[in-house]
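> following is a predicted model, sequence given first.
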Amino acid sequence: MDRTAFFAALRRRTSGVFGTSLSQSQVDGINGILDAFATHGDGRDKTLAYALATAYHETGARMVPVREGFAKDDASARRIVAKREYGKPAGKYGHVYYGRGQVQLTWLKNYDTSSADAAYDLVAYPDKMLDPVISARVMIKGLLDGRWNGAGKGIAAYLPTNGPDDLKNARRTVNVTDKWELIGGYYTAFLSAIKEAGGVPVTTPAPAPTPKPIVIEPQPVSDGNWLAKLIEAIANIFTRK
């Protein structure tokens, strides 16, 4: 994908998302998601577009990992979510598992199940979801495998490569159907920019090397008249002057 063309499309006044400008922080956040998708995505334009749309919505267009309520620190975030079900300290570490990251990961269980993709113990260190590399990776892997969807379906079930998009139920891969129409609009905008920039590169496996033919070298055939030659050689010895 031509990233220069991609960002130019996002900056267009009619883009449907950013309009005429992007801050460096937003550019960095988007590049982080693109990088994570290149290594952990499924190579589909639609999946990348929905990941970007999700980040756009959940971070208030900041595109970088944030705490719930855009709180500046843990204490502020705890006060914001204190009355919510997941707003109480939980688990052996006593952390509050409020929304963090570009996907706003919540609940101790979800931090636990996402630890493997983070390559970090998110139960012990939930603020690692504020790391842009970890955050983007968890968001993409979660969209793909449907871990936050009660039906266990990933994003491809709702946004098939060949077939119509079910944007309402696509939102179930993150948060039931909350604000699905709004996010669907962002998805359409990002998908248009991706296609304008050439789409997600399709990685084609290198062809297997053509095996070399096995050549069997012809073996010398023994001379069946060896005995006569031996007798002749012996005779030469005795007749030599």
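All right, it came through fine.

> for the rest of this, base every contact and every neighbour count on C-alpha atoms.
Will do.

> list the contacts for Ala9?
Ser15, Ala193, Glu196 (C-alpha atoms under 8 Å, 6 or more residues apart in numbering).

> structure two is appended below for comparative analysis:
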Amino acid sequence: MSAADFFNSARAYKRELTGNPLDTLSQEDVDAINAATAARWQPAENENAAKAVGQPQAFFGAVRAFTGDLAQSQIDGFSALLTAIGAARWPCSWCAYGLATAYWETNKTLQPVKEAYWLSESWRKEHLHYYPWYGRGYVQLTWQRNYERADEELDLGGQLSLDPDFALKPDIAARILVAGMEQGWFTTKKLADYLPSDGAGGFDAFKGARRIINRQDRASEIAKIAVKFQDALAAGDWA
């Protein structure tokens, strides 16, 4: 209903109450209606709005309490991950486990890495039978068919299929982590299988969530990290 229609209805209602067909709204009536409307109006929550850390200083302060000082490259990594996770509107427990996974899989660098990054490209070519479609990213994307799937589902226009190193771009790697963990790309297991869509996740739930990536390899260690990230996100007002 437009404002004009609303006030026309209000005039008609006043005439009905007073029995005077010529009655109209006084300025005092209009002011009272406007004041009452303003007091009750609340903007509708945008369900599609990205989530974000509301208090970055508090978040990074809590993170540094268990990581120590952070390099700018690590902060940039957090930014890429939180941007992609926020766009997906992940709840706090999912976000915490996504960060913990990236932190662990990249050896705490928060930068996308190549599979066996401590070894040479010639080693990978000689020893990895799915070369050049070896693991890359915050979470290791492997095999040509999975690169092609990610390219298609993330609408990358063939860039990832033509150049697998495109998965090393932080924003692309973050989107792959988000889609992969949410949809079960890596092991068929996904976040919703283990973690709540609202509220906090517990240690056992985080431990079980390791199956999303790699069965139960180092599951307890990563779960402990996830709990700490969850506390940091709560301190930073993740919403």
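Thanks, I have the structure now. Just so you know, these numbers come straight off a predicted model, no measurement behind them.

> one step back: could I get the contacts of Ala9 of the first structure as CSV with neighbour count and secondary structure?
Listed next are those as CSV, based on neighbours: other C-alpha atoms under 10 Å; DSSP: H, G, I helix; E, B strand; the rest coil:
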residue, neighbour count, secondary structure
Ser15, 18, coil
Ala193, 23, helix
Glu196, 15, helix
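
> helix or strand for Arg180 of the second structure, which one?
That one is not Arg; residue 180 of the second structure is Gly. helix 170-183 (DSSP states H and E).

> now Phe78 of the second structure
helix 72-87.

> and that helix, what does it pack against?
helix 92-105, helix 170-183 (3 or more C-alpha pairs under 8 Å, 6 or more residues apart in numbering; DSSP states H and E).

> tell me the most buried of those?
For those, the largest average neighbour count (mean count of other C-alpha atoms under 10 Å) is found in helix 92-105, namely a mean of 25.

> so where is that one in the first structure?
Per TM-score structural alignment, the counterpart of helix 92-105 of the second structure in the first structure is residues 45-58.

> mind listing the strands for the second structure?
Under the criterion DSSP state E, the second structure carries strands at the ranges 113-114, 136-137.

> counterpart of the last one in the first structure, which residues?
Counting by TM-score structural alignment, strand 136-137 of the second structure pairs with residues 100-101 of the first structure.

> so what touches that stretch?
Counting by C-alpha under 8 Å, 6+ apart, 59, 64-68, 106, 127, 129-132, 135-136 sit against stretch 100-101 of the first structure.

> check the mean deviation of that stretch from the second structure.
Compared with the second structure after fitting, stretch 100-101 of the first structure has a mean deviation of 0.7 Å; criterion: mean C-alpha distance after the TM-score superposition for the first structure.

> returning to what we had before: among the helices and strands packed on helix 72-87 of the second structure, which comes closest to Ser79 of the second structure?
helix 170-183 (9.1 Å; C-alpha to C-alpha).

> on contacts alone, who are the packing partners of the helix holding Gly180 of the second structure?
Counting contacts by 3+ C-alpha pairs under 8 Å, 6+ apart, helix 170-183 of the second structure packs against helix 72-87, helix 92-105, strand 136-137.

> how about Val123 of the first structure, what's its partner in the second structure?
Val123 of the first structure maps onto Ser161 in the second structure, by TM-score structural alignment.

> I'd guessed its match sits against Tyr147; true?
Yes. Applying C-alpha atoms under 8 Å, one finds Ser161 of the second structure in contact with Tyr147, separated by 6.1 Å.

> of those two, which one has the most company?
Neighbour count, other C-alpha atoms under 10 Å: between Ser161 of the second structure and Tyr147, Tyr147 has more, with 25 against 21.

> how much space separates the more buried one from Pro170 of the second structure?
Between Tyr147 of the second structure and Pro170 of the second structure the computed distance is 16 Å (C-alpha to C-alpha, to the nearest Å).

> many thanks, I have nothing further to ask.
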